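Visitor: Dropping a prediction and its sequence here:
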Amino acid sequence: MTAILPGSTIGILGGGQLGRMLAMSARSFGYRVQVMDPDPSCPARFVVDACFEGPWNDTRAAADLARGSDVVTLEIEQLSLDCLDAAAKYAPVRPGAAMLGIIQDRILQKNWLRDHGLPLGDYRAAESEQALVDAVTALGGRCFIKSARGGYDGRGQVKIGFGELTGTPEEQAREAWKLLGQRPVVAEKAVALEREVSVMVARRPSGETRSFPSALNHHENQILVWSVIPSGVPPALEKQAQELASAIADQFTLEGLLAIEMFVTTDGKLLVNELAPRPHNSYHASERACVTSQFEQGIRAVCDLPLGDVAVVQPAAIVNLLGDLWLDGDGQQRTPRFDLAMAVPGLRLHLYEKHSARKGRKMGHLSSVGATPEEAVARVLEAEKKLKQG
């Protein structure tokens, strides 16, 4: 393989906050960067050389991006495979369409993981209302129902047996089918969780693979609230998580980044939850915690440069800043007290330059370092509270 050296141009399919942070890392290496996004004022727009406007199925915009790029990568799964194929006519696309086609469909993804012997919780695919009713019954009535395609940050998911819907499990299953648009879904049996972790793995085309130490993640309403590196799981479990991540990357012949979300059950088992072939919210803390951030590693991987050291320099945590912080009790715009938050020791502010705030929208994050993972989390949560004052 021939490395794509600094001074070349990197194209990114997607210009959200992940594309923005990838671009900022690429620019520090001296690369030129361009993105494609449906929003001409996307967060990456302000840090790149060019922005091609087009929806996620716009093959012409994808081809135009690739014509002027030496390599193309992605920051979102919702891209059509036709877009990746169109771009691949002009530049290598990393990760590629074959891998994305499996990951962006939860049914295909679950089946792929099962067929490759990866540890999974019990699940059923359902492509009709009755099939979902049967699946929920087979799984014991307490389930997470997820759209097979799309859905992000808690969207496209319905919980059955948790009190959110009323009626019998069968009635709740029928209601979930309607709520999710009467389209194929995956029903996942709820498992007894001790904690949720993730592992980010990078692999370059020449085959070198490195995985970051695992991150510990805390979710509320299926949205990541805070995350910390390192996770603090027992060494044997950490070793298993690292081996699973590397095995998945090798089986896919990954070129780029892959985040593996995992469950640690109360009986000590490690289960693979979902995959994301891009930078991941749970590894924003890698900018502060590790020698090499996930964004720098992503650029190194797709350009076939030697991968960076992923050792932890100091524990670091992040907390997501949702649009709710910009709205008062009456729904009117307010400015969070960034000045108070930034007085917390070890605190850093990261905003994505999104122009409008709305509930549940990720507007930025806070990061903090600490002597221990617990101190890093405590600091970042203290800073988040200060944002709400005044």
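Guide: It's in. Residues are numbered from 1 along each chain as shown.

Visitor: C-alpha from now on. contacts and neighbour counts both.
Guide: Noted.

Visitor: Give me the buried positions along stretch 45-52.
Guide: Using 16 or more other CA atoms under 10 Å as the test for burial, stretch 45-52 gives Arg45, Val47, Val48, Ala50, Cys51, Phe52.

Visitor: ok, which pair from the residues you listed is furthest apart?
Guide: Val47 and Phe52 (13.6 Å; CA to CA).

Visitor: try this one next to it:
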Amino acid sequence: MTVIPPGSTLGILGGGQLGRMTAQAAARLGYDCVILTPEEDSPAARVAREAIVAPYDDPAALEMLARIADAVTVEFENVPAGVLEILASHIPTRPGRMALETAQDRIREKAFFNTVGIDTAPWRPVHTARDLRAALADLGTPAVLKTARLGYDGKGQIRLEAGSDPAAAWEALNTDAAILEGFVDFSMEISVIVARGPDGHMETYDAVQNIHTNHILDTTIAPAPLPAGQRAAARLMARNAAEALDLVGLLALEMFVTPDGHLLANEMAPRPHNSGHWTLDGCVTDQFEQLVRAVCGLPLGLTAPTVHEARMTNLLGESAADWAAILSDPTAKLHLYGKRAARPGRKMGHVTRLKPHM
């Protein structure tokens, strides 16, 4: 196993807040970071040693990154998968192409879950309006039609009811690949983040509850208010997925909890995750440091919580302007992402409120 020691340079594909917090964690361990992003003046670039501003698949930019960095990781999953293969021919690139390609495409993702024995909501692949009509006949309504690629935070989704017009829905989605997902009656949405090193060793964070507003994560509660056995089952599901992908880095697995306690995988992300931000203030090792450790081949840190409960709330749009009031709360830990302009629904920061052990 190749260890990338402190003092080396870590490349990060993506310049958003996840890249920013990864670069900050890397700096604490003595690494420099170089960011490759198409975005000028990105949040990550402002805390890194260097930024390469270019498309992710720009050959000259990739050559420069491979020359400067000693290892590479990603801050989001929608980097062209072929880019990882190019970089991997020069330097350690983690996660690998398989994990990225699987998470990028909902058809591949659902098929992967089912192949490795992880339950999901009933679903069907859809490539035409005719496929959609057949899928609706199989699954019934209500159901959710989702683009196979690039949809997030509720984008690229259409809910279909008994009277919905399949042809109109298909035309509105404007894609050539989608899934139809049967409606799930769930009592809670949860997620688990697992870290896996190059040697296969894994460390898993506790399951957390996620509360969404308008399809965007609003609040994460750690730990999830579930029996210990159920949280353990969720952690095992995430570990099984990471192992099946031969992943090196982080994997976040989002799940539904049904009223009878069954766990259904919803989607996964092979990178740091919004629902793991609480770990910055509530765990021995936060998710961003854990990513750096995994990618660089360092021993993984403990994931044990250091508080009784943590509640992370996203600060969207102008809500980040309430920083003074937030800082007046002694239980609150404020994290702002340095984004220049606030827009409705844009993640500008987060605040985690901690409840210490008694």
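Guide: Arrived safely. All values reported here derive from a predicted model rather than from experimental measurement.

Visitor: Any chance of the buried residues of stretch 45-52 of structure 1 in TSV with secondary structure and distance to Ala66 of structure 1 as columns?
Guide: Listed next are these as TSV, based on DSSP: H, G, I helix; E, B strand; the rest coil; distance: CA to CA, whole Å:
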residue	secondary structure	distance to Ala66 of structure 1
Arg45	helix	17
Val47	helix	18
Val48	coil	15
Ala50	strand	12
Cys51	strand	12
Phe52	strand	10
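
Visitor: just curious, which of those is nearest to Val93 of structure 1?
Guide: Distance to Val93 of structure 1 across the buried residues of stretch 45-52 of structure 1 (CA to CA) is lowest for Phe52, with 16.6 Å.

Visitor: ok, the closest one touching Val35?
Guide: Yes - counting by CA atoms under 8 Å, Phe52 of structure 1 touches Val35, with 6.1 Å between them.

Visitor: Name the residues contacting each of these two.
Guide: Leu65 (CA atoms under 8 Å, 6 or more residues apart in numbering).

Visitor: what range in structure 2 does the lengthiest helix in structure 1 sit on?
Guide: Determined from DSSP state H, the single longest helix within structure 1 is helix 235-252. Aligned using TM-score structural alignment, helix 235-252 of structure 1 spans residues 228-245 in structure 2.

Visitor: So what's the gap between that stretch and the chain middle?
Guide: Put simply, stretch 228-245 of structure 2 sits 16 Å off its chain's centre (CA atoms, centre = their mean, to the nearest Å).

Visitor: how about it: buried residues?
Guide: Neighbour counts over stretch 228-245 of structure 2 (16+ other CA under 10 Å) mark Gln230, Arg231, Ala234, Arg235, Met237, Ala238, Arg239, Asn240, Ala241, Ala242, Leu245 as buried.

Visitor: Equivalent analysis for stretch 7-20 of structure 1, please.
Guide: Buried residues in stretch 7-20 of structure 1, counted by 16+ other CA under 10 Å: Thr9, Ile10, Gly11, Ile12, Leu13, Gly14, Gly15, Gly16, Gln17, Leu18, Gly19, Arg20.

Visitor: For the closest residue to the last one other than its chain neighbours, which residues are in contact?
Guide: If you skip the residues right next to it in sequence, Arg20 of structure 1 has Ala44 as its closest partner in space, 3.9 Å away by CA to CA, 6 or more residues apart in numbering. Listed by CA under 8 Å, 6+ apart, the contact set of Ala44 of structure 1 reads Gly15, Gly16, Gln17, Gly19, Arg20, Met21, Ala23, Val35.

Visitor: correct me, but the second one touches Asp39?
Guide: No - taking contact to mean CA under 8 Å, the distance of 9.1 Å between Gly16 of structure 1 and Asp39 leaves them out of contact.

Visitor: Tell me which stretches of structure 2 form helices.
Guide: Here structure 2 has its helices, by DSSP H, at 17-28, 59-68, 81-88, 97-104, 106-115, 129-139, 166-173, 228-244, 279-282, 287-296, 323-327.

Visitor: average offset between the third one and structure 1?
Guide: So that's helix 81-88 of structure 2. Following the fit onto structure 1, the mean deviation recorded for helix 81-88 of structure 2 is 1.7 Å by mean CA distance after the TM-score superposition for structure 1.

Visitor: roughly how far is that helix from the heart of the chain?
Guide: With CA atoms, centre = their mean, you get 20 Å for helix 81-88 of structure 2.

Visitor: got the contact list for it?
Guide: So helix 81-88 of structure 2 is in contact with Tyr56, Asp57, Leu62, Ala66, Val72, Thr93, Gly96, Arg97, Leu100, Glu101, going by CA under 8 Å, 6+ apart.

Visitor: so the second one touches Leu65, yeah?
Guide: No - under the criterion of CA under 8 Å, Asp57 of structure 2 makes no contact with Leu65, lying 11.4 Å away.
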